[in-house]
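**Q** Got a predicted structure here, sequence first:
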Amino acid sequence: MPTTFLIELLDRIRRPWVPLLGAWLLSGCSSLDYYSQLARGQMALLYARQPVQGLIDDPAQPQQLRQRLTLTQQARTFASVALGLPDNGSYRVYADIQRPFVVWNLFATPEFSLQPETHCFPIAGCVAYRGYYQLGRARGAAALLRQQGLDTWVGGVEAYSTLGWFDDPLLNTMLRWDDDRLAALIFHELAHQRLYVPGDTAFNESFASFVEREGLNQWRTRRGLSSQGDDVSERRDALTRLVLDTRERLTRLYASGLPPERMRQAKAETFERMRRDYRALRDREWDGYNRYDAWVEGPMNNAKLLPFGLYDQWVPAFAALFREVGGDWPAFYQRARELGELPLQARTKALESLVANR
């Protein structure tokens, strides 16, 4: 085991969250098994890391890998110098984990609700999903929840942040993306290290999503490219609006008090309306651009819509906040941190006010 890995691991073990392990051990075998797979997965990830610069300098490495890693280091430096994101060892190391996703997140909701089943963890607080390092484990957990009558969805994740506890690696799962998406992912994950509010997934993900989008626009400008107001960005935003509109219809439906059978039928009709609206959008305005076909045409339920509400809900609020401070990143982060320190109800009210006044 590399010496640097041991030093880093021992440093983290000394931190005060470790006594919480006792609570995990007292919470039952199923919880112990879940946390054990998390620990094993994270340890394997850390052990697989290699310094990026060493790979770039190694002529024995594939040229395409060296080129992609070079781009990541340019984006990584830009993130700290231009965007004010943490300047540490994260994304300056690389790990090939030999699989398409690093974790699979399991989302779940009641059949007639868009409220997620939440799970609480040390450090991260309560979040709207559970992560698994093996797809089979995620699917097995989803099957058990479906037996309880819940809607479930399992989605693969290319990267995640340990919030600065470890030097997060670039992963082979990230390198398959195009240049823009790769840089954006680095900005997004570093944003979580810059600011994270335990227990408020919508705030955290919307904050990181805004930093990702604005950071990408500035990154493209620095490289002499147009800002991200291109067709791909506009199509993504249009799909997001379509899904959020569907969420609103479902929210009204679930509050209607209809008998279960009628509500179940209306739920299916709502999802079919979303598919029809998507096809019209694709065929009439997107010239047949079909990147989202598999997602839209596949099985649909409440849980599958959750990431849209969580990752996008407050992006307009953070955009308005960024304009208020004249695009000054340090001032933006300070104001965002002040929002995060508010009690949840006051924080939500402040975010709503930002959206209303944008």
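**A** Nice, thanks for sending it over.
**Q** Please make it C-alpha for all contacts and neighbour counts, starting now.
**A** Noted.
**Q** mind listing what the residue nearest the centre of the chain touches?
**A** The chain has residue 205 as the residue nearest its centroid, 6.1 Å off, counting by Cα atoms, centre = their mean. Neighbouring residues of residue 205 by Cα atoms under 8 Å, 6 or more residues apart in numbering: 310-312.
**Q** Kindly report the same for residue 53.
**A** By Cα under 8 Å, 6+ apart, the neighbours of residue 53 are residue 92.
**Q** State the helix or strand in which it lies.
**A** helix 52-57 (DSSP states H and E).
**Q** Remind me what the next helix-or-strand element following that helix packs against, helices and strands.
**A** The helix or strand immediately downstream of helix 52-57 is helix 63-81, counting by DSSP H and E. The contact analysis (3 or more Cα pairs under 8 Å, 6 or more residues apart in numbering; DSSP states H and E) places helix 63-81 against helix 52-57, helix 179-194, helix 201-222.
**Q** Wasn't residue 268 part of a strand?
**A** No: applying DSSP: H, G, I helix; E, B strand; the rest coil, one finds residue 268 to be helix, outside a strand.
**Q** How many neighbouring residues does it have?
**A** A count of nearby residues for residue 268, using other Cα atoms under 10 Å, gives 12.
**Q** this is the comparison structure:
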Amino acid sequence: MPRLCGGPAKITAMRSLLLAGCLCLGLTGCTTAGYYWQLARGQMQLLSSREPIAGIVGDSNRDPKLRGRLSQLQQARRFASEYLHLPDNGSYTLYADLKRDYVVWNVFATPEFSLAAVESCFPIAGCLAYRGYFSRAGAEAQAAKLKSKGYEVEVGGVPAYSTLGWFDDPVINTMMRWSDAHLIGTLFHELAHQRLYVKNDTAFNESFASFVEEQGRRDYLALNEVPGIDESAELRREQRNHQFVELILATREQLQALYAQPLEADAMRQAKQAVFDDLRARYRVLRDETWGGYAGYDDWFSEPLNNARLLPFGLYDQWVPAFAALWREQNRDWAAFYEAAARLGALSPNERQARLEALAAESAT
């Protein structure tokens, strides 16, 4: 993920349940009453946990570290609306402590020899490449069901999400694990989803929000003095992340080419394993030589690799270079950029794909 008017919105319990069940998160398609109910219950818990950030910041009895970070976020929230032209509403003026590590868990699934996501379709949000749960147990149960059908699966915890403006989304305790710079970027990412959302195109939506996150953070740090943030360290972190993602996307291309070959299943499995072995080898070179031993991605490689584990990278990062090119085309003007992105989103899927590919090629030159 992933990417977040006063006090909490006054919404009746029935309206909350209906909206949460039908609209909640844009996380996934709902196919059973049980799935609707867990969405509604989880959203209700989140809504009922909210409190105004201004009240926390002004309360000397609250944790000083939390107050300081939330005060900094208040400044970033104003910047988001005034400078980045992101929605000016009640989202991220509230805070919620859910007493757990993640707000939702997403389940990704693919066939054994394909990188095509097993999609879930949602009445408002459209078809998405994952299914979300407010409990890890629910996500693991869905993953087991998909695995029993022969799919490869990945369960990933999500610290932040957006309801696309249907509710006043809060800053959540699950987001506070990050550095201040990452937290500020996530705020921009989640608000970007409210600014523009294209039905049935997860890669477009996440890449758009990821670009706004990265460029918005750069602009914020360039124009604001933020204590405790080392801009050079953040730049190195960003560069490492891009190099890691490029490595994953290159592996995806290798697998796409492999899966297009007319091989028997056993031969395909052996070749697939060789691709994953090569990925691990190339990562070690990147870690030990390019990054000077930085091992921040070792945990990711500690788990078995499969198609579903690679899936989120293509969704969240695929078109970031294309949006960077579009932003430059609009002379780095945020309002003009959003208008251009909206026109791009209004194209037919094939036309949009072609335009994104052209922009990505332009960005690479």
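**A** Thanks, I have it. Quick caveat: nothing in here was measured; it's all calculated off a predicted structure.
**Q** what about the residue nearest to the centre of structure 1, distance to residue 340 of structure 1?
**A** 12 Å (Cα to Cα, to the nearest Å).
**Q** can you list contacts of stretch 284-292 of structure 2?
**A** Looking at what lies outside stretch 284-292 of structure 2 - Cα under 8 Å, 6+ apart - the contacts are 240, 293-295.
**Q** Now do the contacts for residue 330 of structure 1.
**A** residue 84.
**Q** counterpart of it in structure 2?
**A** Correspondence of residue 330 of structure 1 to structure 2, assessed by TM-score structural alignment: residue 335.
**Q** Assumed that match was part of a helix.
**A** Yes: assessed by three-state DSSP, residue 335 of structure 2 belongs to a helix.
**Q** what's the mean distance for the one helix or strand residue 143 of structure 2 maps to versus structure 1?
**A** Per DSSP H and E: residue 143 of structure 2 is located in helix 136-148. Once fitted to structure 1, helix 136-148 of structure 2 is off its aligned match by 0.8 Å on average (mean Cα distance after the TM-score superposition for structure 1).
**Q** can you list the residues that contact the very next helix or strand once past that helix?
**A** Sequence order places strand 152-158 as the next helix or strand after helix 136-148 of structure 2, per DSSP H and E. Contacts to strand 152-158 of structure 2, defined as Cα under 8 Å, 6+ apart, come from residues 1-2, 102-112, 139-140, 143, 146-147, 306-309.
**Q** rerun that using 7 Å as the cut-off
**A** 1-2, 102-112, 139, 143, 147, 306-309 (Cα atoms under 7 Å, 6 or more residues apart in numbering).
**Q** likewise stretch 206-214 of structure 1?
**A** With Cα under 7 Å, 6+ apart as the criterion, stretch 206-214 of structure 1 contacts 184, 187-188, 191-192, 311-315, 318-319.
**Q** Ok, stretch 30-38 of structure 1 next?
**A** Counting by Cα under 7 Å, 6+ apart, 24-25, 132-133 sit against stretch 30-38 of structure 1.
**Q** Please spell out the ChimeraX selection for the buried subset of those residues.
**A** Here is the ChimeraX selection string for the buried members of the contacts of stretch 30-38 of structure 1, based on 16 or more other Cα atoms under 10 Å:
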select :24,132,133
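**Q** now, among the contacts of stretch 30-38 of structure 1, which is nearest to residue 262 of structure 1?
**A** residue 132 (35.2 Å; Cα to Cα).
**Q** Which residue in structure 2 aligns with the closest one?
**A** By TM-score structural alignment, residue 132 of structure 1 lines up with residue 133.
**Q** so how far does the helix or strand hosting residue 106 of structure 2 sit from its counterpart in structure 1?
**A** Assigned by DSSP H and E, residue 106 of structure 2 belongs to strand 104-110. Following superposition, strand 104-110 of structure 2 is found to deviate from structure 1 by 0.2 Å on average (mean Cα distance after the TM-score superposition for structure 1).
**Q** Give me the distance between the residue lying farthest from the centre of structure 2 and residue 66 of structure 2.
**A** The centre of structure 2 is farthest from one residue, residue 264, which by Cα atoms, centre = their mean lies 35.9 Å away. The gap separating residue 264 of structure 2 from residue 66 of structure 2 is 57 Å, by Cα to Cα.
**Q** Ok, residue 285 of structure 2 next?
**A** For residue 285 of structure 2 relative to residue 66 of structure 2 (Cα to Cα), the value is 39 Å.
**Q** now do residue 32 of structure 2
**A** 39 Å.
**Q** what about the two, which has more around it?
**A** Under the neighbour definition other Cα under 10 Å, residue 32 of structure 2 and residue 66 were set side by side, and residue 66 has more, 14 against 8.
**Q** For the more buried one, give me its contacts.
**A** Neighbours of residue 66 of structure 2 in contact, by Cα under 7 Å, 6+ apart: none.
**Q** Looking for the alignment partner of it in structure 1.
**A** By TM-score structural alignment, residue 66 of structure 2 lines up with residue 65.
**Q** quick revisit: which among the contacts of stretch 206-214 of structure 1 gets closest to residue 266 of structure 1?
**A** For the contacts of stretch 206-214 of structure 1, the nearest to residue 266 of structure 1 is residue 313 (24.7 Å; Cα to Cα).
**Q** and the closest one, how many neighbours?
**A** For residue 313 of structure 1, using other Cα under 10 Å, the count is 17.
**Q** so it makes contact with residue 203?
**A** No: using Cα atoms under 7 Å, residue 313 of structure 1 is not in contact with residue 203, being 8.0 Å away.
**Q** got the contact list for the closest residue to residue 100 of structure 2 other than its chain neighbours?
**A** Of all residues not flanking residue 100 of structure 2 in the chain, residue 174 sits nearest, at 7.1 Å (Cα to Cα, 6 or more residues apart in numbering). Neighbouring residues of residue 174 of structure 2 by Cα under 7 Å, 6+ apart: 101-103, 159.
**Q** Out of those, which end up buried?
**A** Using 16+ other Cα under 10 Å, the buried ones in these are 102-103, 159.
**Q** Put together a markdown table for those, with distance to residue 222 of structure 2 on each row.
**A** Output for these, formatted as a markdown table (distance: Cα to Cα, whole Å):
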| residue | distance to residue 222 of structure 2 |
| --- | --- |
| 102 | 31 |
| 103 | 31 |
| 159 | 26 |
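**Q** which one in structure 1 is aligned with the residue farthest from the centre of structure 2?
**A** So, by TM-score structural alignment, residue 264 of structure 2 is matched to residue 259.
**Q** The longest helix out of those in structure 2 vs structure 1, average offset?
**A** Ranked by residue count under DSSP state H, the longest helix found in structure 2 is helix 231-259. Here the mean offset of helix 231-259 of structure 2 against structure 1 after fitting is 1.5 Å, by mean Cα distance after the TM-score superposition for structure 1.
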